[in-house]
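[1] quick one: sequence plus predicted model below, questions after.
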Amino acid sequence: MTGPAVVPRPLRLQQLSDQPFVVVVGTAVMAPDPAARQAAERLATLVGGSVQATAAPEAAAFRLRLVGPADDEHTRTGPAGGEEALPALPAGESGEELPAGAEAYRLHVHADGVDVDARTPAGLHHAVTTLAQLLSGTSGGARTLPAVLVLDAPRFTWRGLSIDVARHFVRVADLDVVIDLMADHKLNVLHLHLTDDQAWRIDLPSRPELVRRSSGASVGGDPGGHYTAEDYARLVAHAAARGIVVVPELDVPGHVNAALHAYGELSPSGRPTDEYLGIDVGFSRLTAALPATEEFLHDVFSDVAAMTPGPYVHIGGDEVQGMAPDEYAALVGTAAAAVRAAGKQVVGWQEIATTPLEPGTVVQYWDVHADPAPFVAAGAAGARLVLSPGDRTYLDMKYHPGYPLGLEWAGHVELRDSYDWEPTALLPGLPAEALIGVEAAVWTETLRTLDDLTTMLLPRLAAVAEVAWSAADRRDWEEFRVRVAAHGARWDAAGLRWYASPQVAWARAPRSWTSDVLRSP
């Protein structure tokens, strides 16, 4: 393939015969609609421009416009949005219609400026991301944008990344870097796995002992930490400014040793459990018969819901061993009821599909060896499915045997493994309308630093992002490996550590595990 190396691949990218647009310091970024301000500020930072409400008609400028119906942002532009309800709009200055979908955008670069049209701020953010990938320098120091027409919209409304901050704490500044990476790949859901056996990472007003007693360490005795309410609000704002919704997860009724260590009344013995800093799973659980359990679930889920402006709260539900099905269903039901009472939609790992679910509940599929029947039945009954198959999207899996980071219980996941799969083929019989998206996940048993984290995310995050964004007939491995090769230089320029997969002829040699010594895992 020749031409711009945009990832994920757009619906349509047409190179035009016009001259490129030369970007100069101070170029106007016009955003007459206040709702376009955040996207305009991102673009102005990228190009060294200035945000303005108006500019002279003949001025060379970036022009960001919101067009079409203006509906509630969470229901129309977030992962719950009804994309099918928004039709294509009439042709703009480019002569081409804006594609259907709440997150669609139309981008026209010509010698006299750049015209961006979208229905929602989310669409504008995606256009800015595409512009960032199109921007290039010249030998004379000028920066240019090639003359192109881009018409684009995502395939799935939920395009996520789950980050485990419980096993190893991830600082706010490091999460900001990850959020920026997500925006660079048009992902729109940040799922924070905030609690597990090792630690409880978010301070909740009703249960202060959770972070006082259960946040000071990480796996293996490494340093810990937690997020204050102010930290969490800042993360949510940083994500929102890039079109990303934060989904907090409090994992119950298993993976709860940190909670039992903080509050002994949650344990049948009445005594706090010992701190646990290993990596085993399945040994801890809540007990439905204890008087303290229901109040605890109500308190923590009410608190985190009140702190979260987005529409979702994740209740976990995975890997609960040795619990009777009736007790599991009761505990999941109690957690789900607390989330719904707080006005949020319930998300849970695939195991919750074995319990009664309200329509609209989001089930996150991860174990490809599980019987698919409960998930297909849940989808038919009104649940929605997000796909996170461990052998494709678990980005903490080792790239190959002997790789110094990651685990390998789900196999080895190279770049092509994360790219070369089709979501609609994963669960035969699942109603098409039940499948709402794809989410990558990274678990941090072996990941201690930001360098470790980005090394495992990149380049595989780019592959998962394209699976989530681009239509099946627009994806081809051989073509993708050519496009993604150019992104290594961008990651280098950003100072990010990443893995130079031998499956790609990278445009620039990275500082990888094979050519440089990273921090010891």
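    Perfect, I can see it now.
[2] use CA for all of it now, contacts and neighbours both
    OK.
[3] please enumerate the strands of the stretch 1-150 of the chain.
    In chain order, the stretch 1-150 of the chain shows strands spanning 12-15, 21-23, 28-30, 50-52, 61-66, 105-110, 113-118, 136-137, 143-145, 148-152, with DSSP state E, counting those that start in this stretch as the criterion.
[4] how about those, which one is nearest Asp473?
    Using CA to CA as the measure, strand 12-15 is the one of these that comes nearest Asp473, at 12.0 Å.
[5] rewinding a little: need the strands of the stretch 1-150 of the chain in JSON lines with distance to Pro502 and mean neighbour count, can you?
    Formatted as JSON lines, the entries for those read as follows, by distance: least, CA to CA, whole Å; neighbours: other CA atoms under 10 Å:
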{"stretch": "strand 12-15", "distance to Pro502": "28", "mean neighbour count": "14"}
{"stretch": "strand 21-23", "distance to Pro502": "35", "mean neighbour count": "21"}
{"stretch": "strand 28-30", "distance to Pro502": "40", "mean neighbour count": "26"}
{"stretch": "strand 50-52", "distance to Pro502": "41", "mean neighbour count": "20"}
{"stretch": "strand 61-66", "distance to Pro502": "39", "mean neighbour count": "24"}
{"stretch": "strand 105-110", "distance to Pro502": "34", "mean neighbour count": "26"}
{"stretch": "strand 113-118", "distance to Pro502": "37", "mean neighbour count": "23"}
{"stretch": "strand 136-137", "distance to Pro502": "26", "mean neighbour count": "14"}
{"stretch": "strand 143-145", "distance to Pro502": "30", "mean neighbour count": "19"}
{"stretch": "strand 148-152", "distance to Pro502": "30", "mean neighbour count": "22"}
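[6] another structure for you, compare them:
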Amino acid sequence: MRQHRTFPRLLGSLLLVAAAGISSVGAVPGGAGAAPDTAPAAVRPLGEVVPAPASVKPSGAPYALTPATRIRVDDDSREARRIGAYLAAVLRPSTGYALPVTDDDHGRGGIRLALGSRDRSLGDEGYRLESGIGGVTITARTPAGLFHGVQTLRQLLPATVEKDTRQAGPWRVPGGTITDSPRFGHRGAMLDVSRHFFTVDQVKLYIDQLALYKINKLHLHLSDDQGWRIAIDSWPRLATYGGSTQVGGGPGGHYTKAQYKEILAYAASRHLEVIPEIDMPGHTNAALASYAELNCDGIAPPLYTGTGVGFSSLCVPKAVTYDFVDDVVRELAALTPGRYLHIGGDEAHSTSHADYVAFMDRAQAVVAKYGKTVVGWHQLTGTTPAKGAVAQYWGLDGTGAAEKEQVAAAARNGTRLILSPADRIYLDMKYTKDTPLGLAWAGYVEVQRAYDWDPGAYLPGAPPSAIAGVEAPLWSETVSTSDHIEYMAFPRLPGVAELGWSPASTHDWDAYKVRLAAQGPRFEALGIDYYRSPQVPWPAE
């Protein structure tokens, strides 16, 4: 296992910056009056980032960070100051520079972070990055856009900037202008914490990795047959008993409400919205084992540590089932500031169609009752999706025409779609037959296959306007460590991020694989255990 650049160090740096407040250090800004680092080094091409920016216009000389560089923010912007502190914490260990975050606007140069752009073309998440010999300026209409611009700046610097020990430099940002905004508003990653449990720290590490590629949604699969992972006060045995195991019989675990809120706050600091999922009426053995009354025969089954699917079901006719659903949704909705709550609905093979329809109708109403927008796996479209509902499509290229048309018809009637085709972007699928981790029921998914498709034209009959975006699920039957997560997610995840962010006009495998290859040293610097796909021309070690 490689040494990770973990979040505790970054968080510690953030706390130091917060304690110090805005610095008014009188150092001369980098690029004005300070001797730049003159060591010879190639400057990265301006557009060599992932996801590909919407517009790239190289021009002029690069900007060089120096010991005198400051990060300048507006004096009335708490969000810009916080993002400046984040950027400083990323850059300080490797550069060795102080990089004070200041609202002192005297002079020019350094790195300027500016909120409040009136350029409506940037939207809610776009930014403009302008670089030249005198400094770098990132402007955006919103904090999310400014944060995404900072991720681009990171990638424009040498990969060694990601290391947590001092490196030689030089630290040059290529000259020119990037103007950028996302194609889709939903760019997600799902982490299954039910089949194998992942700690708060492990989830935070994944959040940091997602943020670098402008992912903005983290879907947490919190319940399944093998484990229930969130504390529910009104049904305490769900977590204490139902969460006590995992695939293979390990100890399992669950998040307290405080821990769940900690994950949400950390995700929000990286501009990711958390979407919690409670899967039902199937995938419910952990709940059924915890409370006998949820079973139609009143007998609790044993806890389950295998990997089979489709055998469990809540008892649809029982009134107590809906007390359970109401309590769980109420408590989870109260904890979750985001707009969405996912109710699963896949592989309910032990539930009759009539019962499934009846259950999903009532479950959707409960989600609406507590002020959330319902998300469900695409089987939801076989019922009557609630107004505003979102369906997550996980079928294959070869899924039958009737099933695809059912989903497309719902889209034409107003249901928004998240695309997660399993034989394209399920990150738990093996890359090849020789991959040591993962499954292969949807086929092998090498890096090119994960990248080379168009979400806007993927599902026949679904209007492009109905596509909310893309999401890469990572199911955890065979995944139990952070190294496992990284090996399965990287390098496929950056390609999914590009499908969600970049204009369709930029989509080109031959160009993308070169930009992806340039990410290899960055993965190494961050300690990411990635799969060295032979399809990608990685730099020689």
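    Nice, thanks for sending it over. Small disclaimer: the values here were computed from a predicted structure and weren't measured.
[7] reformat the strands of the stretch 1-150 of structure 1 as a markdown table; add distance to Thr454 of structure 1.
    Compiled in a markdown table, those are given as follows (distance: least, CA to CA, whole Å):
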| stretch | distance to Thr454 of structure 1 |
| --- | --- |
| strand 12-15 | 29 |
| strand 21-23 | 30 |
| strand 28-30 | 31 |
| strand 50-52 | 31 |
| strand 61-66 | 32 |
| strand 105-110 | 29 |
| strand 113-118 | 31 |
| strand 136-137 | 24 |
| strand 143-145 | 27 |
| strand 148-152 | 27 |
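[8] and for Pro539 of structure 2, the neighbour number?
    Applying the criterion other CA atoms under 10 Å, we find 11 residues in the vicinity of Pro539 of structure 2.
[9] residues contacting the residue opposite it in structure 1 once aligned?
    In the superposition onto structure 1, Pro539 of structure 2 corresponds to Ala507 when matched by TM-score structural alignment. In this structure, Ala507 of structure 1 makes contact with 485-489, judged by CA atoms under 8 Å, 6 or more residues apart in numbering.
[10] do that again at 10 Å, thanks
    Contacts were defined as CA atoms under 10 Å, 6 or more residues apart in numbering; by that measure Ala507 of structure 1 touches 482-489.
[11] ok, now Val300 of structure 1?
    For Val300 of structure 1, the contacting residues are 203-207, 250, 306, 335, 338-339, by CA under 10 Å, 6+ apart.
[12] what residue of structure 2 takes the place of it?
    Val300 of structure 1 maps onto Val328 in structure 2, with residues paired by TM-score structural alignment.
[13] next, the mean deviation of the helix or strand where that match lies compared to structure 1.
    If you go by DSSP states H and E, Val328 of structure 2 is part of helix 319-335. Here helix 319-335 of structure 2, set against structure 1 after superposition, deviates by a mean of 0.7 Å using mean CA distance after the TM-score superposition for structure 1.
[14] and that helix, how far out from the chain's middle?
    26 Å (CA atoms, centre = their mean, to the nearest Å).
[15] state the distance from Thr287 of structure 1 to Gly429 of structure 1.
    Counting by CA to CA, to the nearest Å, the gap from Thr287 of structure 1 to Gly429 of structure 1 is 35 Å.
[16] more neighbours, these two?
    Using other CA under 10 Å, the more surrounded residue of Thr287 of structure 1 and Gly429 is Thr287, with 19 against 15.
[17] contacting residues around the residue mapped onto that one from structure 2?
    Matched to structure 2 by TM-score structural alignment, Thr287 of structure 1 sits across from Cys315. Taking CA under 10 Å, 6+ apart as the contact definition, Cys315 of structure 2 lies against 281-282, 288, 293-298, 321-322, 351, 355, 359.
[18] let's see if you can find the most crowded of those residues.
    Each of those was scored by neighbour count (other CA under 10 Å); the top score is that of Pro281, with 28 neighbours.
[19] which part of structure 1 matches stretch 471-484 of structure 2?
    So in structure 1, the equivalent range for stretch 471-484 of structure 2 is 439-452, judged by TM-score structural alignment.
[20] typed the wrong thing, it's stretch 369-387 of structure 2
    Using TM-score structural alignment, stretch 369-387 of structure 2 lines up with residues 341-359 of structure 1.
[21] ditto for stretch 123-138 of structure 2
    By TM-score structural alignment, stretch 123-138 of structure 2 lines up with residues 101-116 in structure 1.
[22] now do the matching stretch: distance to the chain's middle.
    The answer for stretch 101-116 of structure 1 is 24 Å, by CA atoms, centre = their mean.
[23] and what of stretch 123-140 of structure 2?
    The answer for stretch 123-140 of structure 2 is 23 Å, by CA atoms, centre = their mean.
[24] swap in stretch 334-353 of structure 2?
    19 Å.
[25] and what of stretch 26-33 of structure 1?
    Relative to the chain's own centre, stretch 26-33 of structure 1 is displaced by 28 Å; criterion: CA atoms, centre = their mean.
[26] who's in contact with that stretch?
    36-41, 43-44, 47-56, 59-67, 113-115, 121.
[27] recalculate using a threshold of 8 Å.
    37, 40, 43-44, 47-55, 60-66.
[28] same deal with stretch 2-15 of structure 1?
    By CA under 8 Å, 6+ apart, the residues outside stretch 2-15 of structure 1 that reach it are 130, 133-134, 146-153, 185-186, 462-463, 465-466, 469-471, 474-475, 482-484, 486.
[29] repeat that for stretch 358-375 of structure 1.
    345-350, 352-354, 381-391, 427, 430.
[30] out of the residues you listed, which end up buried?
    Applying a neighbour-count criterion of 16 or more other CA atoms under 10 Å, the buried members of the contacts of stretch 358-375 of structure 1 are 345-350, 352-353, 381-391, 427, 430.
[31] quickly find the element holding Gly298 of structure 2.
    When the helices and strands are read off by DSSP H and E, none of them contains Gly298 of structure 2.
[32] need the counterpart of it in structure 1.
    Aligned against structure 1 by TM-score structural alignment, Gly298 of structure 2 finds its counterpart in Gly270.
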